[in-house]
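S.K.: Quick one, what's the 3D model for this:
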Amino acid sequence: MDYLEFKITCLEEFREILIAELAEIGFDSFLETDEGIDAYAPEPDFDREAFDQLLEKYRLPAQVSLQEGKMPKVNWNEEWEKNYDPIAVEDLVYVRASFHQPAAGFKHEIVINPKMSFGTGHHATTFQMLKHQGAIDHQGKRVLDVGSGTGILAIMAHLCGAKEVEAFDIDEWCVENGNENFDLNGLSTRMDIGTIRDVNPQGPYEIILANINKNVLLDEMSIYSDLLAPNGHLLLSGFYTEDVDDLTACAKPLGLSLIQMHSKDNWAALILQKD
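M.R.: You can find the predicted model right below:
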């Protein structure tokens, strides 16, 4: 079976939503690139009308451009393995796929096999969130991971000694993949599906993790504050350094004070503490 190949150039902040929506219309493999994403769909299942409608929806806001081609059937696992590299967050944690060899000299190891994607997926926001987790005492605490994706931050919380970890995401394939990754890393918890309002988690939590995007964080900030225990920590990322002032201005009236900030490649990550 041949695959249709679409090389999509787009703004970086639109990559994840484009992957999610393309997956809904029959695309089953993706590769992150410097310019955007390469997306692949089995030719017999390709819905041209749905694809054109989706592209038109994002063409202007995401600055989408497109090159289309065809390629013979391919061993996706082999391609994925060639393009997926492990990452090291200092000596804190080594993140690898199941086909990589373990590495010595790290406090923790996480095994992540991203579903339907053979890009590295190790974004600056994830790197910084893991680093911030290493600075926060998780021992015996309740942790909530909002928009969990592959489940990597929930897994890190478990490895850091959290007593209870809850996680959810709005995307079905993220939930399926997250649960597979939980199994790989010895977590018995299951990822739920929905927004924070759908899932309605019951606080208090000593730690809340939210690596999403600025607009969602601003919209949900009051919910995070309500769910957070006094002196609890809220770890945020998924936004640019120029967005930090907007987020801290939203957080401050809710009793959330900035105690630490880092940035990497113009992506910011914050640790806030509840009064």
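
S.K.: Please count neighbours and contacts with C-alpha atoms only from this point.
M.R.: Fine.

S.K.: contacting residues for residue 166?
M.R.: Contacts for residue 166 were tallied using CA atoms under 8 Å, 6 or more residues apart in numbering; they are 143, 144, 145, 154, 189, 190, 191.

S.K.: Please enumerate the strands of the stretch 1-150 of the chain.
M.R.: 3-9, 29-32, 36-42, 65-71, 87-89, 93-96, 108-111, 142-146 (DSSP state E, counting those that start in this stretch).

S.K.: Give me the buried positions along the shortest one.
M.R.: Using 16 or more other CA atoms under 10 Å as the test for burial, strand 87-89 gives residue 89.

S.K.: next up, for comparison:
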Amino acid sequence: MIPFDRNRALDILHNTEVHLTARAYIREISREFSLTPFQAKKVLTSLVQSQDVAYQDLYGSTYVMEGFSKPVRITNRFFILPPDIASIAGSNDIDIRISVGISFGTGHHPTTRLCLAALDNLFFSTRQSEHLQGGKAGDIGTGSGVLAIAACLAGISRCMAWETDPNAVSEAQRNVAANGLKNRINVIHDIMTVQDLRLSLVMANLRFPTLKQIAPDICSILVPGGNLILSGVRAWEMDNLKTHYSAMGFSIDWEREEKQWGAVTLTKKP
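M.R.: Now for the predicted structure:
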């Protein structure tokens, strides 16, 4: 039995900026635990057998990804699990059923977890939930649809989910259907355009330059007192993000960082 720390081995996948092939992952395991390549390959085999990681085809190549064959608790309230897996959630938990695809959204990326933590806090730990229950939301760059789904399961009545990637649109639509929300979530294959909307909640898990660019549009569709969840931001970009949105009339309510990524919840001032 080769001694290794499972969490440290999985952190290699969490922290990488690129997808890792099996060979690259073995090399990183070898370096992290000072193992020979043969021993590192044994570690990878062990992780595959325990379903902690799996091989996934992506854009014609095979990469090592975290496994997704069992429910994963993301926050105090939210579980993410595949559509065909039995729930283990308690009476106060919320299941989000997501199929593995090319889009972020299975809870493995820090920004997904941060956004779900922000939603958990907003709906279940603050008084803001009073005006959010039954309100309308928007999810800009929805990806797998996980945030739109989570918001509706937490109490939002309807959500518009914008996405420009046709593959992600298809995945989001399947995930929306798997959660029984086809009548409440509208997945839109387009960029978010300014419309006569009055949304109580807007979510955007995008990179900082994009969040900065679309700030005026977000402001125009969010009602006074409405809530905004932003992520996709590097830890060192957080101050600039907060400064930019504060100057546009938002107050900062909550923020958190994980593995050099950050998220923030803001309220549009009346």
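
S.K.: Please work out the TM-score for the two chains.
M.R.: Once the chains are overlaid, their TM-score stands at 0.69 when taken by TM-score structural alignment, normalised by the length of the second structure; 210 aligned residues with a CA RMSD of 3.0 Å.

S.K.: Out of the contacts of residue 166 of the first structure, flag the one nearest to residue 102 of the first structure.
M.R.: residue 154 (20.2 Å; CA to CA).

S.K.: which residues of the stretch 151-270 of the second structure fall in strands?
M.R.: 158-163, 185-189, 199-205, 222-234, 250-258, 261-268.

S.K.: Adding distance to residue 24 of the second structure as columns, could you present those in CSV?
M.R.: Output for the strands of the stretch 151-270 of the second structure, formatted as CSV (distance: least, CA to CA, whole Å):
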stretch, distance to residue 24 of the second structure
strand 158-163, 31
strand 185-189, 35
strand 199-205, 28
strand 222-234, 24
strand 250-258, 24
strand 261-268, 23
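
S.K.: and of the ones you listed, who's closest to residue 72 of the second structure?
M.R.: Ranking the strands of the stretch 151-270 of the second structure by distance to residue 72 of the second structure, with CA to CA as the measure, places strand 250-258 first at 17.2 Å.

S.K.: equivalent range in the first structure for the closest one?
M.R.: Counting by TM-score structural alignment, strand 250-258 of the second structure falls onto residues 256-264 of the first structure.

S.K.: quick one: that stretch to the second structure mean distance?
M.R.: Superposing on the second structure and averaging over aligned pairs (mean CA distance after the TM-score superposition for the first structure), stretch 256-264 of the first structure comes out at 1.0 Å.

S.K.: Identify each buried residue in that stretch, please.
M.R.: Within stretch 256-264 of the first structure, judged by 16+ other CA under 10 Å, the buried ones are 256, 257, 258, 261, 262, 263.

S.K.: which residues sit in contact with the nearest residue to the fourth one once chain neighbours are set aside?
M.R.: In space, not counting the residues next to it along the chain, residue 261 of the first structure is nearest to residue 270; the distance is 4.5 Å by CA to CA, 6 or more residues apart in numbering. When the contact criterion is CA under 8 Å, 6+ apart, the partners of residue 270 of the first structure are 235, 236, 237, 258, 259, 260, 261, 262.

S.K.: Residue 156 of the first structure too?
M.R.: 110, 130, 133.

S.K.: just curious, which of those residues is nearest to residue 118 of the first structure?
M.R.: Nearest to residue 118 of the first structure among the contacts of residue 156 of the first structure, with distances taken as CA to CA, is residue 110, at 17.0 Å.

S.K.: thinking again about what came up before, chain center to the match of strand 250-258 of the second structure, what's the gap?
M.R.: Stretch 256-264 of the first structure sits 19 Å away from the centroid of its parent chain (CA atoms, centre = their mean, to the nearest Å).

S.K.: Stretch 217-231 of the second structure too?
M.R.: When distances are taken as CA atoms, centre = their mean, stretch 217-231 of the second structure is centred 18 Å away from the chain's centroid.

S.K.: mean deviation of it from the first structure?
M.R.: Averaged out, stretch 217-231 of the second structure is 0.7 Å away (mean CA distance after the TM-score superposition for the first structure).

S.K.: Quick check: buried residues in that stretch?
M.R.: 218-219, 221-231.

S.K.: And residue 198 of the first structure, how far from residue 168 of the first structure?
M.R.: For residue 198 of the first structure, the distance to residue 168 of the first structure equals 10 Å [CA to CA, to the nearest Å].

S.K.: Compare the two and say which one has the larger neighbour count.
M.R.: Shown here are residue 198 of the first structure and residue 168; by other CA atoms under 10 Å, residue 168 has more neighbours (26 against 11).

S.K.: Show me what that one lines up with in the second structure.
M.R.: By TM-score structural alignment, residue 168 of the first structure lines up with residue 162.

S.K.: what do you get for residue 183 of the first structure?
M.R.: So residue 183 of the first structure corresponds to residue 177, using TM-score structural alignment.

S.K.: Check residue 196 of the first structure too.
M.R.: Matched by TM-score structural alignment, residue 196 of the first structure corresponds to residue 192 in the second structure.

S.K.: about what we covered before: for PyMOL, what selects the buried ones among the contacts of residue 166 of the first structure?
M.R.: Only the buried entries of the contacts of residue 166 of the first structure go into this PyMOL selection, using 16+ other CA under 10 Å:
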select buried, resi 143+144+145+154+190+191
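
S.K.: Looking at the contacts of residue 166 of the first structure, which one is closest to residue 173 of the first structure?
M.R.: Nearest member of the contacts of residue 166 of the first structure to residue 173 of the first structure, counting by CA to CA, is residue 191, at 11.1 Å.

S.K.: For the closest one, give me its contacts.
M.R.: 166, 167, 168, 169, 175, 178, 179.

S.K.: what do you get for residue 94 of the second structure?
M.R.: Residue 94 of the second structure neighbours (CA under 8 Å, 6+ apart): 77, 78, 79, 153, 154.

S.K.: Include distance to residue 131 of the second structure and neighbour count when you put those into a markdown table, please.
M.R.: Putting those into a markdown table (distance: CA to CA, whole Å; neighbours: other CA atoms under 10 Å) gives the following:
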| residue | distance to residue 131 of the second structure | neighbour count |
| --- | --- | --- |
| 77 | 20 | 20 |
| 78 | 21 | 23 |
| 79 | 24 | 22 |
| 153 | 15 | 17 |
| 154 | 13 | 21 |
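
S.K.: hmm, which of the residues you listed are common to the first structure?
M.R.: Counting by both residues aligned by TM-score structural alignment, their matches' CA atoms under 8 Å, the first structure reproduces these contacts from the contacts of residue 94 of the second structure: 77, 78, 79, 153.
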